[in-house]
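Trainee: Got a predicted structure plus its sequence, pasted below:
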Amino acid sequence: MAKTKNRPGYHCTECGWTSARWVGRCGECQTWGSVVDDAAPKLQQVQSQVPQAKAMPIGQVSARAAMRAKTGVGELDRVLGDGLVPGAVVLLAGEPGVGKSTLLLEVAARWAKAGRRTLYVSGEESAAQVRLRAGRTDALADELYLAAETDLGTVLGHIEETQPSLMVLDSVQTVGTAEADGSPGGPSQVREVTGALVRVAKRRGMAVMIVGHVTKDGAIAGPRLLEHLVDVVLAFEGDKHSGFRMVRATKNRFGPADEVGCFEMGENGIVEVPDPSGLFTSRHDEAVSGTCVTVTMEGKRPLLAELQALVAPSNLQAPRRTTHGIESSRMAMVLAVIERRAGIKLYNCDVYASTVGGARVHDPAADLAIAVAVASAATNQAVDRSTIVLGEVGLAGELRRVPGTERRLAEAARLGFTEAVVPPESSQDRAGGREQKHGMTLHRVTNIGNALGVLNLLPAKPNRGGRHESSSDAGSDRPVLHTIG
């Protein structure tokens, strides 16, 4: 749509396309955010100025001003990279009710108990409500200052008055300023508030921790620029029906971005879980069919995970496939491989699979554990409780090695496991071989049929002479197909 001479219009800065009204996306080149007002003032040429501080060789810059300080919460320090860097801005995002405010109030209290002044600004609760929660979780400290404000100018005034070394803002979507368009929580307001906090943090060397909301899809609410402005982005994950919580770094300018911290939400607040492996396994007096233990990797941390499966005959035309904590697509693929490559028929059975403790397993190394749990439930044969399995399952039934195998095995050995079924580390490894490592007996298998054969989960097949033999009798790498029922 072309514009007239006497009528205000808009044009695309990329291709020159014109429109009588503003649109977010160019109708010609499909570029987002390139349509601008013709009447907008043109940018003048910027004059150079004398810098206040001269540039200097990077080797001569002192790093003392960026020395890390412990927050007092060990699991959070682990994710941050061993503490908070002065002047760093951290964004903590998570679903409503997951415990973001509780965690940051605990961080603020421990920071203040170490003799460092802290400012906690709440835009969602009154000062009395925060004080009530602090009394319940034992988060009271003399150096912890509290303010309930929703105006950016007032918040900056509190910073100048108290001069804290750490400020917590709960949350960025509730604070607004008259200098930006829109209402609090809008893209312009969030961008202006975050930008102002970043500037004051860098200028004063003050660490800032910001609570952010998420959308119904789980993405951080607000413009994408919000994640670019801050130094660290943390995702606070957890199931409302489970006390387990996990903090995961998705961006970290000062440390690794693949670490996770584990917490547990209780009646008296949130507590650290330095050794969370026991949360995802159950205790049985004797081996039970349909259960299998594996070791997943959350960042660099190995965690034990128990997978449980139940297989039952179905009278439905389309049998149920129900999962909890496991990706349904991954489950469907594993079931197809079991049926086609291992000969265990499941097309007329309902299959239920779940993790213990509310864990969410996304690691491909858990594929073999899913297959073993389903096969154990289908054959009603239990897997020894001292055995773990590791391996990614391919569509051809082959087992692929997984990263971090040594670390996974060391963690399993530390917790008392004595046997492991794992894929070969390389093509030179002997299939079906056994070796001792980390005080464990390792069974090297190349495909899913061999793995189920080692664990005695393949049903016996009668031969012509009436004798029952299993796939392990053949001594071949290729699994023998069996039929159930």
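Mentor: Thanks, I have the structure now.
Trainee: For the rest of this, base every contact and every neighbour count on C-alpha atoms.
Mentor: Will do.
Trainee: So in this protein, which strand runs the longest?
Mentor: The single longest strand within the chain, with elements called by DSSP state E, is strand 301-313.
Trainee: now for that strand, which elements pack on it?
Mentor: Contact analysis of strand 301-313 by 3 or more C-alpha pairs under 8 Å, 6 or more residues apart in numbering; DSSP states H and E lists strand 291-298, strand 349-355, helix 367-379, helix 405-414 as its packing neighbours.
Trainee: Check it against this one:
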Amino acid sequence: MAKQKTAFVCTDCGSDYVKWQGQCGDCGAWNTLTEIKLGPEKGSGRAGAQVRGKLAGFTGTLDSARVLKDINLEDLPRFSSGAEEFDRVLGGGLVPGSAILIGGNPGAGKSTLLLQTMCHLACTMEALYITGEESLQQIAMRAQRLQLPTDKLRLMSETNVEAIVGAAQELKPKVLVVDSIQVVHTDEITSAPGSVSQVRECAAYLIRYAKQTGMVLLLVGHVTKDGSLAGPKVLEHMIDCSILLDGSDDARFRTLRGQKNRFGAVNELGIFAMTEQGMREVKNPSAIFLDRGSEPASGSAVMVVWEGTRPLLVEIQALVDDSQLGNPRRVAVGLEQNRLAMLLAVLHRHGGLQVGDQDVFANVVGGVKVLETSADLALLLAIVSSYRDRIIPSDMIIFGEVGLSGEIRPVPNGQERLAEAAKHGFKRAIVPKGNAPKRPIVGMEITAVSKLADALAALD
């Protein structure tokens, strides 16, 4: 009788072990290892010996093996999802046979975005929406509230993966949505829905069917308290595209960011606005994030960040105030906390500005999370502006990376950043010397700096 193979997988990081242990050796978490069944061993015993004997005497050629240069490099047959911002994050549209995982906090708008997309696609192709957490009446009420076309999309309330694939085989949809993968289960595994074994086996079953039939599979994943995808951490190597929809409950704008994409660029950003009619695309996000007050104030600077394949103008604000505590506070919203502390040390050492006894607060307006280092110079100048109570001109753009020795390093795509700033009416710019344009930009005065002291002098 074939022996059942088992493994122990960490629910936090996805690392697997041959036996159970109290602590995960990779992430250090305690009591997170759960047992999963991998199925019976194949190729063992007398039958396995016969197969190995046949393979040992095999002298033929493999027809399935092809030379790399003979493979046809035609464009992937993408089709649009109906939203340009969604297509941008996907790399240009949906690819047949791809598996896409969409995560986000509760209330971020995952179901709303997918329902709008599926209603649009159902007008031109067969589409199936599987809901395991909401009733069909709830989905219908949302579609009616959003004024979506409801005469083509097929809905189904099901949590059994075998029943879902059976329905897909009968209806043959081009696009399938499963909301969510945490509630789907298979009868072959005895563990509860949402466990590592259930999530991985159900997702593998659905992905295998999508690859064989060329169907686009959209999976919805939950997010834990620390912001990571619950359970689907083990799915990152199985899926083709991982997307995170971010945005707080009280924020009007939602950011859709690609974390993994086999068919396009990573870290591409799409901007949506949550309205009464659902998720609406923001065609010009720079104009939205630059909606500044009529009265200029100190501690405010405009920077150009590069998100995926396009520049984005955002405002960064800083507030420096006397600390009432023994340990001054360092708070960064939309920025990395440790990088703020490092830049304050550089400002003290190479800028001659001591803020060790001051509370420093930094915020990126609009809820955007800045992940690149081009915001270093703008952040430091905003801090200096708040500390000295001097207003940075409203028509000035700032970007550049600051090194530990006080040097201003160039950043990628400097020409495109300046062109985007000029298009929005900015007349002055402080940029790294390595990003100074070879040809002057009409209507823009550019100050190229190589040291932090030069940037502070240009601000005065």
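Mentor: That came through fine. Nothing here was measured: the structure is a model prediction, and the numbers come from that model.
Trainee: whereabouts in the second structure does the host helix or strand of residue 129 of the first structure align?
Mentor: Here residue 129 of the first structure, judged by DSSP states H and E, is contained in helix 127-136. Using TM-score structural alignment, helix 127-136 of the first structure lines up with residues 136-145 of the second structure.
Trainee: which parts of that stretch are buried?
Mentor: Residues of stretch 136-145 of the second structure classed as buried: 139, 142, 143 (neighbour count, 16 or more other C-alpha atoms under 10 Å).
Trainee: what does stretch 115-123 of the first structure give?
Mentor: 116, 117, 118, 119, 120, 121, 122, 123.
Trainee: Output those residues in JSON lines; the columns should cover secondary structure and distance to residue 381 of the first structure.
Mentor: Shown next, in JSON lines, are those (DSSP: H, G, I helix; E, B strand; the rest coil; distance: C-alpha to C-alpha, whole Å):
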{"residue": "116", "secondary structure": "coil", "distance to residue 381 of the first structure": "59"}
{"residue": "117", "secondary structure": "coil", "distance to residue 381 of the first structure": "60"}
{"residue": "118", "secondary structure": "strand", "distance to residue 381 of the first structure": "58"}
{"residue": "119", "secondary structure": "strand", "distance to residue 381 of the first structure": "59"}
{"residue": "120", "secondary structure": "strand", "distance to residue 381 of the first structure": "56"}
{"residue": "121", "secondary structure": "strand", "distance to residue 381 of the first structure": "57"}
{"residue": "122", "secondary structure": "strand", "distance to residue 381 of the first structure": "56"}
{"residue": "123", "secondary structure": "coil", "distance to residue 381 of the first structure": "57"}
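Trainee: And the furthest pair within those residues?
Mentor: The distance between the two most remote of those (C-alpha to C-alpha) is 22.7 Å, for 116 and 123.
Trainee: Out of the helices and strands packed on strand 301-313 of the first structure, which is closest to residue 469 of the first structure?
Mentor: helix 367-379 (15.4 Å).
Trainee: check contacts around the closest residue to residue 84 of the second structure other than its chain neighbours.
Mentor: Of all residues not flanking residue 84 of the second structure in the chain, residue 281 sits nearest, at 7.6 Å (C-alpha to C-alpha, 6 or more residues apart in numbering). Listed by C-alpha atoms under 8 Å, 6 or more residues apart in numbering, the contact set of residue 281 of the second structure reads 83, 84, 85, 271, 272, 273.
Trainee: Likewise for residue 142 of the first structure?
Mentor: 112, 113.
Trainee: same thing with the one 4 residues further on?
Mentor: By C-alpha under 8 Å, 6+ apart, the contact set of residue 146 of the first structure is 119, 120, 121, 122, 127.
Trainee: of the residues you listed, which stay in contact in the second structure?
Mentor: Among the contacts of residue 146 of the first structure, the contacts conserved in the second structure (both residues aligned by TM-score structural alignment, their matches' C-alpha atoms under 8 Å) are 119, 120, 121, 122, 127.
Trainee: tell me the SS of the most centrally placed residue in the second structure?
Mentor: In the second structure, the centroid-proximal residue (C-alpha atoms, centre = their mean) is residue 257; its distance is 3.2 Å. Per DSSP: H, G, I helix; E, B strand; the rest coil, the local secondary structure of residue 257 of the second structure is strand.
Trainee: Alright, calling it a day.
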